[in-house]
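J.: Got a predicted structure plus its sequence, pasted below:
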Amino acid sequence: MNTVLIKNAKIVNEGTIFEGDVLIENEFIVEIAESISPKLSSCKIIDAEGSYLIPGAIDDQVHFREPGLTHKGDIASESRAAVAGGITSFIEQPNTVPNAVTQEILEEKYQIAAKTSYANYSFMMGGTNDNLEEILKTNPKNVAGIKLFLGSSTGNMLVDNQETLEKIFSSTKMLIAVHCEDETTIKNNLERYKLQFGEDIPIEFHHQIRSAEACYISSSKAIELAKKTGARLHIFHLSTAKEMELFTNKIPLEEKQITAEVCVHHLWFSDEDYKTKGNFIKWNPAIKTADDRTALWEALLDDRIDVIATDHAPHTLEEKQQSYLKAPSGGPLVQHAVVAMFEANHQGKISVEKIVEKMCHNPAKIFKIEKRGFIKEGFYADLVIVNPSLPWNVKKENILAKCGWSPFDGYNFKSRITHTFVNGELVYHNFKVKDIPVGKRLLFDR
């Protein structure tokens, strides 16, 4: 029997922090108490005094690039980076090559992950203008949800047929997650800047091309359609102050039919950072203004926004170093997301309890993930120890994403993840990932 006893930790769970011990046996948490004595001589003891013990984070939006784009990343490399960052479960998106828009292609991704993933995994089924029949075959017990791209971010996965959209929204009981940017608005903005600058548009105008208006038009339409059809809607990577008008904090999360996510980069950077970071913070939706960032923080803290995620989407250095129009959007974030939020805690912006709520508890609730996202007896031992007073510097040598760079390159974080457990196995300890891909397929209580 594999037994681990974590002692003297500041255990963070369901809005409280209390000092105590946690006993792991094999895959599960079997006891939580103020003090636990080891019952077996073989029990491994970890003293976590001064550190927080949190549930493993659940990242509801990543792009791990496999199959078809593995020069940028793959399930093995990016899940290794995830566990180093305290993310023990991920939900990956369908815009791989080929796109995961049939049940066969979707299942192939699960088969790859079963052999190679260091973190627990689920994969979204992708929607197109003509695959409703395939969407309706999706099993709600072992697939996280349906993903629709309502903006031009992913080329041929754009769903722009209103009749098709309405059919998808009204036909499935599964959670529908959406990327919202209005295609027409973006195209018109781009043509205007091309007239002014030709092919040499400065990156500083990215947030005006993929504008707040483009986001609001698309988000508001998606919400209107969800209300009309009764669909269960989750809106990914919100980025604007104006969109915050669309959401409410007046009902409990469990009763919400429409939920919202914000990503770390939209909480951290603003348009002022394009001058120094350039294409390395080029994302879709774009990072907007400091005022937008302030509004996102306010909505996160008053519970209009329910989840913090990463939209981890690696590209190579060579790809990112191209001109604005050629450089792809997206960047690696799974390794640094949790510590970035702990940095915000040091800055007085968010409590540790709130970080855990938004990165661990709420994704588990929204997707109805079985036995994960909380520190509870009988739950899987997906656990992370965070030392809030152990500074470290992000540098090329300790970046684990295959692309080898980070928008946080050179940053000194005050907090460090020292241990990550996945299904009871210590998979990461002090900058080293053990070569044990123990991730399991996520299951859903639906």
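T.: Alright, I've got the coordinates. Residues are numbered from 1 along each chain as shown.
J.: alpha carbons only for contacts and neighbour counts from here, please
T.: OK.
J.: Next secondary structure after the helix or strand harbouring Leu23?
T.: Using DSSP states H and E, Leu23 falls within strand 16-25. With elements assigned by DSSP H and E, the helix or strand that comes after strand 16-25 is strand 28-33.
J.: so how far is the strand holding Leu23 from its chain's centroid?
T.: 26 Å (CA atoms, centre = their mean, to the nearest Å).
J.: Pasting the second one now:
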Amino acid sequence: MGKTLLKNGKIVNEGVICEVDVLLDGDTISKISNDISDSNATVMDLEGKYMLPGIIDDQVHFREPGLTHKGNISSESRAAVAGGITTFMEQPNTNPQTTTIKKLEEKFSVANKTSFANYSFLFGGTNDNLEELKRLDKNACSGIKLFLGSSTGNMLVDDEVVIENIFRNTEMVISAHCEDENTIRENLAKYKSEYGDDIPIKYHPIIRSEEACYISSSRAIALAKKTGARLHVFHLSTGKETDLFRNDIPLEEKKITAEVCIHHLWFSDKDYQDKGTLIKWNPAVKTSTDRETLWQALLDDRIDVIATDHAPHLLSEKNNVYTKAPSGGPLVQHALPAMLEKHLEGVISLEKIVEKMSHNPAKLFQIEKRGFLREGYFADLTVVDLKAPWQVSKENIYYKCGWSPFEGNTFQSKVSHTFVNGHLAFSEGKLSEKRNAKRLTFNR
């Protein structure tokens, strides 16, 4: 790859925005300083654009193996890179599920051959794989994933004894999907008795209710406090849950952390009328008041991470009646532009976006030499242009499923360049066919 010298850009890093040059040498950031010169480097004039540490998405579903008609590691990592995401952590509810060390390493083997972005995976906990989980090396992958409430796939962990044993038997971060299954089943039965399978989508956030979320997340947090486990609650969707989390200590000292996803920050229950099942997620998109409170908690640091929960399905699948339409949607290509839109609206600073989408995932999962623009770190960079309007359309969507809940939306900012380990993987709308992704390593 040689050397690349990025000039006339502004870095957004560790709470500071400043105009500096950045020299990339192979897969590493070699130097960050003013007025760098290197006769052996290819010079790129960024013309005032902003350089961010590569975005790290701690929750994606890339559908490989077994569900590759929806997406695969190759297709969805390409879309991620086009959206400025240089690193992803993929979830275990594939087919077969990633619940054995053998299946985990098989996924790593696929990613090694096909991924365009840096990668790691979460190991799925179940009601009956505790012994396998105990054998898992703490540096082998991102962490443990528990579905404490059913979702796409069949990985519900509902044995309380097993859950406590998992909490007591791992040093790794336990990432949890928190929805109370009994509450959901009761709510669903009520609406099925009235509407059959064709339940109006507006009832989705009532079926997968605030109560269902709060019961599950509060129980998980109580158990984490009891056992001393390291718990990360995925995709908060209710304002009520935000009071369960602290902002009076640094992230490095927190043992219980939280994540919010793009769709819960962007959409509300008012959008079901127009978007229908395209915005059917688990947990559900809820009220505008919930959305506002999630934003408040994100900005005051009760919520630590922004992610996507990227989960593609075919349109033919999403367009089924309520009970047959799967939950989830594609987001990795449009997550950063959506957040930049909120920046331009005055909702969130660039520094805070970088903190929640780059710095904090790296800290939380103890990722080695990523998530920051620092000399000696891997050269993962996302370059954004805040004055480059574009409209999301089928012609510029990279997801294998071919659609986006943002179709028709005009963003004022775009990702202009993405570097993955020093390689220019995306440039002005064009993806490189060369891959330079690496398996994540950890400092634990």
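T.: In hand now; what should we look at? Quick caveat, the model's predicted, so the values are computed rather than measured.
J.: on average, how far is the strand holding Leu23 of the first structure from the matching bit in the second structure?
T.: Aligned to the second structure and superposed, strand 16-25 of the first structure gives a mean residue distance of 0.3 Å (mean CA distance after the TM-score superposition for the first structure).
J.: List the buried residues in that strand.
T.: Residues of strand 16-25 of the first structure classed as buried: 17, 19-25 (neighbour count, 16 or more other CA atoms under 10 Å).
J.: again with stretch 97-110 of the first structure
T.: 99-103, 105-106, 109-110.
J.: when you compare where the strand holding Leu23 of the first structure runs with where strand 28-33 runs, what's the angle?
T.: Inter-element angle recorded for strand 16-25 of the first structure and strand 28-33: 130 degrees (by axes from the mean of the first three to the mean of the last three CA atoms, to 10 degrees).
J.: Show me what strand 16-25 of the first structure is in contact with.
T.: Contact with strand 16-25 of the first structure is made by 1-12, 29-36, 353, 381, 424, as judged by CA atoms under 8 Å, 6 or more residues apart in numbering.
J.: which residue packs closest to the counterpart of Arg441 of the first structure in the second structure, ignoring adjacent ones?
T.: With TM-score structural alignment defining the correspondence, Arg441 of the first structure maps onto Arg439 in the second structure. Nearest non-adjacent residue to Arg439 of the second structure, counting by CA to CA, 6 or more residues apart in numbering: Tyr119, 5.2 Å away.
J.: any idea what that neighbour aligns with in the first structure?
T.: Aligned partner of Tyr119 of the second structure by TM-score structural alignment: Tyr121.
J.: how close does its match get to Pro407 of the first structure?
T.: 25 Å (CA to CA, to the nearest Å).
J.: Tell me the spacing between the closest residue to Gly153 of the second structure other than its chain neighbours and Ser142 of the second structure.
T.: Distance criterion CA to CA, 6+ apart; nearest residue to Gly153 of the second structure, sequence neighbours excluded, is Asn93 at 5.7 Å. For Asn93 of the second structure, the distance to Ser142 of the second structure (CA to CA) stands at 15 Å.
J.: ok, now Gly371 of the second structure?
T.: From Gly371 of the second structure to Ser142 of the second structure the distance is 14 Å (CA to CA).
J.: Asn187 of the second structure: neighbouring residues, count only.
T.: With neighbours defined by other CA atoms under 10 Å, the count for Asn187 of the second structure comes to 18.
J.: same deal with Ile56 of the second structure?
T.: Residues within reach of Ile56 of the second structure, counting by other CA under 10 Å, total 30.
J.: That one in helix, strand or coil?
T.: Assigned with DSSP: H, G, I helix; E, B strand; the rest coil, Ile56 of the second structure falls in the strand class.
J.: what does it align to in the first structure?
T.: Matched by TM-score structural alignment, Ile56 of the second structure corresponds to Ile58 in the first structure.
J.: got a list of what its match touches?
T.: Neighbouring residues of Ile58 of the first structure by CA under 8 Å, 6+ apart: 87-91, 359-360, 363-364, 373.
J.: So which of these are in strands?
T.: Counted as lying in strands by DSSP state E, out of the contacts of Ile58 of the first structure, are 87-91.
J.: quick one: which of those residues is nearest Glu133 of the first structure?
T.: Taking CA to CA as the measure, Glu133 of the first structure lies nearest Ile91 of these, at 22.4 Å.
J.: where's the equivalent of the closest one over in the second structure relative to Ala111 of the second structure, distance?
T.: Matched across to the second structure, Ile91 of the first structure falls on Met89, judged by TM-score structural alignment. Going from Met89 of the second structure to Ala111 of the second structure by CA to CA gives 11 Å.
J.: wait, doesn't Gly71 of the second structure sit right on Cys401?
T.: Yes. Using CA atoms under 8 Å, Gly71 of the second structure is in contact with Cys401, at 6.5 Å.
J.: Quick check: neighbours shared by the two?
T.: Counting by CA under 8 Å, 6+ apart, the residues touching both Gly71 of the second structure and Cys401 are 312-313.
J.: more crowded one of those two?
T.: Neighbours per residue, other CA under 10 Å: of Gly71 of the second structure and Cys401, the larger number sits with Gly71, 25 against 20.
J.: my guess is the more buried one is in a helix, correct?
T.: No. Per three-state DSSP, Gly71 of the second structure lies outside any helix segment and is coil.
J.: What residues does it make contact with?
T.: By CA under 8 Å, 6+ apart, Gly71 of the second structure lies in contact with 62-64, 312-313, 399-401.
J.: again, only this time at 6 Å
T.: 62-63, 400 (CA atoms under 6 Å, 6 or more residues apart in numbering).
J.: buried residues in stretch 5-17 of the first structure?
T.: Neighbour counts over stretch 5-17 of the first structure (16+ other CA under 10 Å) mark 5-13, 17 as buried.
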